[in-house]
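**Student:** what follows is a protein structure lacking sequence information:
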């Protein structure tokens, strides 16, 4: 089962909310920062009373799925940070998507950071540092950090790093999504980052995968979203979409997270093929499908230039 990021503690003042709480792992990760291994956001974190010079405290953290925090640093003039390490005990090279949570003394979540650690070979350990955002002086002190969630996919199927282009010349990714009144929408993005024209028609092909990246059963994948909702407009028929280098297309995943009788279904991984024969890309939007048993898919549509 997928885990939801810990909700962020609001500021104690009524006029300045601390951070927007995270509601679901995939569609509602908008409150998370995003970092590459070894990188961090600038600025100091924590409230009043921070030490004049950095204080590094070793952490005895058992971690989760090969990811653990090794030390926590309270800053002088730099940001609160946590050192971590990622160890691949498997047999294939993996790319990790990790949520780290910075906490106050009572365990409340003060900041969540989403970090991607790429291409960790079997038996290897990769180390890095994650930094908290700057918090107001009125906020409770950040006193620790923990690993909240770990997702990992075969490196060959991981979405390409922003600013890079895979050998296929086609980059597939998923966005953070949107949610309102139980309705969820996640966008799939298809970018022609290569040098040749690329044409796609119809719907992206999906495989829903569980925590062990095994197929999820009992969910009907629908062409279109009208059976889920009509609030987003009528379904449009699929049409050929030709992308010149630098152009993009989008498709939508639409569902409701209604929970009634039965066991709720959470889908941490979605393996996507732009069309039959295309190389698979595994994205991690975190679909909280409730007990609805349905996922609507909208066809590829060319992205209009702004």
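**Tutor:** Everything's here; your move. The shown structure was predicted, so the numbers you read here are calculated from the model rather than taken from an experiment. Residues are numbered from 1 along each chain as shown.

**Student:** alpha carbons only for contacts and neighbour counts from here, please
**Tutor:** Will do.

**Student:** for the residue nearest to residue 294 when sequence neighbours are not counted, what are its contacts?
**Tutor:** Closest residue to residue 294 apart from its sequence neighbours, by C-alpha to C-alpha, 6 or more residues apart in numbering: residue 220 at 4.9 Å. Residues counted as contacts of residue 220 (C-alpha atoms under 8 Å, 6 or more residues apart in numbering) are 293-295.

**Student:** closest one of those to residue 129?
**Tutor:** Taking C-alpha to C-alpha as the measure, residue 129 lies nearest residue 295 of the contacts of residue 220, at 37.0 Å.

**Student:** what residues are up against the closest one?
**Tutor:** Here residue 295 is in contact with 219-222, 225, 228, 253-255, 289 (C-alpha under 8 Å, 6+ apart).

**Student:** if you set the cut-off to 7 Å instead, what comes out?
**Tutor:** Going by C-alpha atoms under 7 Å, 6 or more residues apart in numbering, residue 295 touches 220-222, 253-255.

**Student:** go on, residue 248?
**Tutor:** 190-192, 302-303.

**Student:** strands - which of those land there?
**Tutor:** With DSSP state E as the criterion, strands contain 190-192, 302 from among those.

**Student:** now render those as a markdown table, adding neighbour count and distance to residue 259.
**Tutor:** Below are the ones in strands among the contacts of residue 248 laid out as a markdown table (neighbours: other C-alpha atoms under 10 Å; distance: C-alpha to C-alpha, whole Å):
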| residue | neighbour count | distance to residue 259 |
| --- | --- | --- |
| 190 | 24 | 32 |
| 191 | 22 | 35 |
| 192 | 23 | 38 |
| 302 | 20 | 34 |
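
**Student:** hold the first one in mind and look at this next one:
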């Protein structure tokens, strides 16, 4: 009878992973060795905002000196690092939530060799779900990855989650924020809206914004200004509003504009922005991570027809 392989318990803070995969070549004898699956290092650290890594798999990149039956070498897919982490997302709240998780793949010293962002939609209250995140290809010359950690977690009510792809929401429109652009302390994040429904969708004005903190409670003391010129010229969001009629498949664009200048006082960071495309529209909560510094203001552009 084959004995079960023992499980390796390793804290996430010390994921020094003595793992290997591929083909085992015995030190003696002339036969070809059997394929050996990569063992996983089990992680027991507590969750970060409901998200925890349960195990990490990192193939050995060179012969492992501790192998008792001879040298063991990695045999991943061409170009693929073979590095992955299994994770679990648990929702202890009272409503379904959509989670966006940033996983960081690091060296022993904490230097980040790669990031992967994963969205886990619609985790029901009191339930959990599991998944696996893969690093994929390491950049040429990158140092060895030995650890994986949960770097950031954002979560929004499932019925307010932004949708860039997939099934068309009941509202008939998709709304999401892009990754944004930053230069010399100026930040610009695009708000995108697409009519994926069967009816025309009309716009005439500015999105309505509510700024929310980590607990999704209102953030006070921030002025919301109309037009990018209220912050800086040349952002592309200076024009006044004009009526738009979007047919199926057509899109519109607005933008969030701010500076992260920090002078006297306490810097303000806003992780969540609840957006209404127009009065009466279904709310969508985006996560642009507004680092407003001590400026106390944020500008929003009027909806305009998206190019292309």
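**Tutor:** That came in fine, so what should we check first? From a predicted model like this one, the values you see are computed outputs, not experimental measurements.

**Student:** need the counterpart of the residue nearest to residue 294 of structure 1 in structure 2.
**Tutor:** Aligned by TM-score structural alignment, residue 220 of structure 1 pairs with residue 223 of structure 2.

**Student:** what about the aligned partner of residue 197 of structure 2 in structure 1, how many residues nearby?
**Tutor:** Taking TM-score structural alignment, the alignment pairs residue 197 of structure 2 with residue 194 from structure 1. Residue 194 of structure 1 is flanked by 18 other residues according to other C-alpha atoms under 10 Å.

**Student:** same deal with residue 52 of structure 1?
**Tutor:** If we define neighbours as other C-alpha under 10 Å, then residue 52 of structure 1 has 10 of them.

**Student:** OK, contacts around the residue nearest to it when sequence neighbours are not counted?
**Tutor:** Closest residue in space to residue 52 of structure 1, ignoring its immediate chain neighbours: residue 76 at 4.6 Å, by C-alpha to C-alpha, 6+ apart. Residues near residue 76 of structure 1 by C-alpha under 7 Å, 6+ apart: 50-54.

**Student:** out of the residues you listed, who has the most neighbours?
**Tutor:** That'd be residue 50 among the contacts of residue 76 of structure 1, by other C-alpha under 10 Å, with 19 neighbours.

**Student:** for that residue, helix, strand, or coil?
**Tutor:** coil (DSSP: H, G, I helix; E, B strand; the rest coil).

**Student:** in contact with it: list those residues for me.
**Tutor:** Per C-alpha under 7 Å, 6+ apart, neighbours of residue 50 of structure 1: 75-76.

**Student:** for residue 140 of structure 1, see how far away it is.
**Tutor:** 11 Å (C-alpha to C-alpha, to the nearest Å).

**Student:** and what of residue 244 of structure 1?
**Tutor:** Distance from residue 244 of structure 1 to residue 140 of structure 1, by C-alpha to C-alpha: 51 Å.

**Student:** so for these two, which residue has more residues nearby?
**Tutor:** residue 140 (21 against 16).

**Student:** what about the equivalent of that one over in structure 2, which SS state?
**Tutor:** By TM-score structural alignment, residue 140 of structure 1 lines up with residue 143 in structure 2. Secondary structure state of residue 143 of structure 2, per three-state DSSP, is coil.

**Student:** what sits against residue 143 of structure 2?
**Tutor:** residue 107.

**Student:** 10 Å instead?
**Tutor:** By C-alpha atoms under 10 Å, 6 or more residues apart in numbering, the contact list for residue 143 of structure 2 reads 106-108, 111-113.

**Student:** how far away is the residue nearest the centre of structure 2 from residue 128 of structure 2?
**Tutor:** With distances taken as C-alpha atoms, centre = their mean, residue 117 lies nearest the centre of structure 2, 3.3 Å away. Between residue 117 of structure 2 and residue 128 of structure 2 the distance is 18 Å, computed by C-alpha to C-alpha.

**Student:** what do you get for residue 239 of structure 2?
**Tutor:** Applying C-alpha to C-alpha to residue 239 of structure 2 and residue 128 of structure 2 gives a distance of 46 Å.

**Student:** what do we get in structure 2 for residue 269 of structure 1?
**Tutor:** Counting by TM-score structural alignment, residue 269 of structure 1 lines up with residue 272 in structure 2.

**Student:** I'd assumed residue 289 was in contact with its match.
**Tutor:** Yes: with contact defined as C-alpha atoms under 10 Å, residue 272 of structure 2 reaches residue 289; the gap is 6.7 Å.

**Student:** hey, what's in contact with both of these two?
**Tutor:** Shared contacts of residue 272 of structure 2 and residue 289, counting by C-alpha under 10 Å, 6+ apart, come down to residue 154.

**Student:** neighbour-wise, which of those two wins?
**Tutor:** residue 272 (25 against 14).

**Student:** tell me the contacts of the more buried one?
**Tutor:** Contacts of residue 272 of structure 2 (C-alpha under 10 Å, 6+ apart): 154-156, 210-219, 285-290.

**Student:** I'd like to know which of these are buried.
**Tutor:** Buried members of those, scored by 16 or more other C-alpha atoms under 10 Å, are 154-156, 210-212, 216, 219, 285-288, 290.

**Student:** just the buried members of the contacts of residue 295 of structure 1?
**Tutor:** 221-222, 253-255.

**Student:** how much does the helix or strand harbouring residue 56 of structure 1 stray from structure 2?
**Tutor:** Residue 56 of structure 1 belongs to strand 55-58 when assigned by DSSP states H and E. With mean C-alpha distance after the TM-score superposition for structure 1, strand 55-58 of structure 1 departs from structure 2 by a mean of 1.4 Å once superposed.
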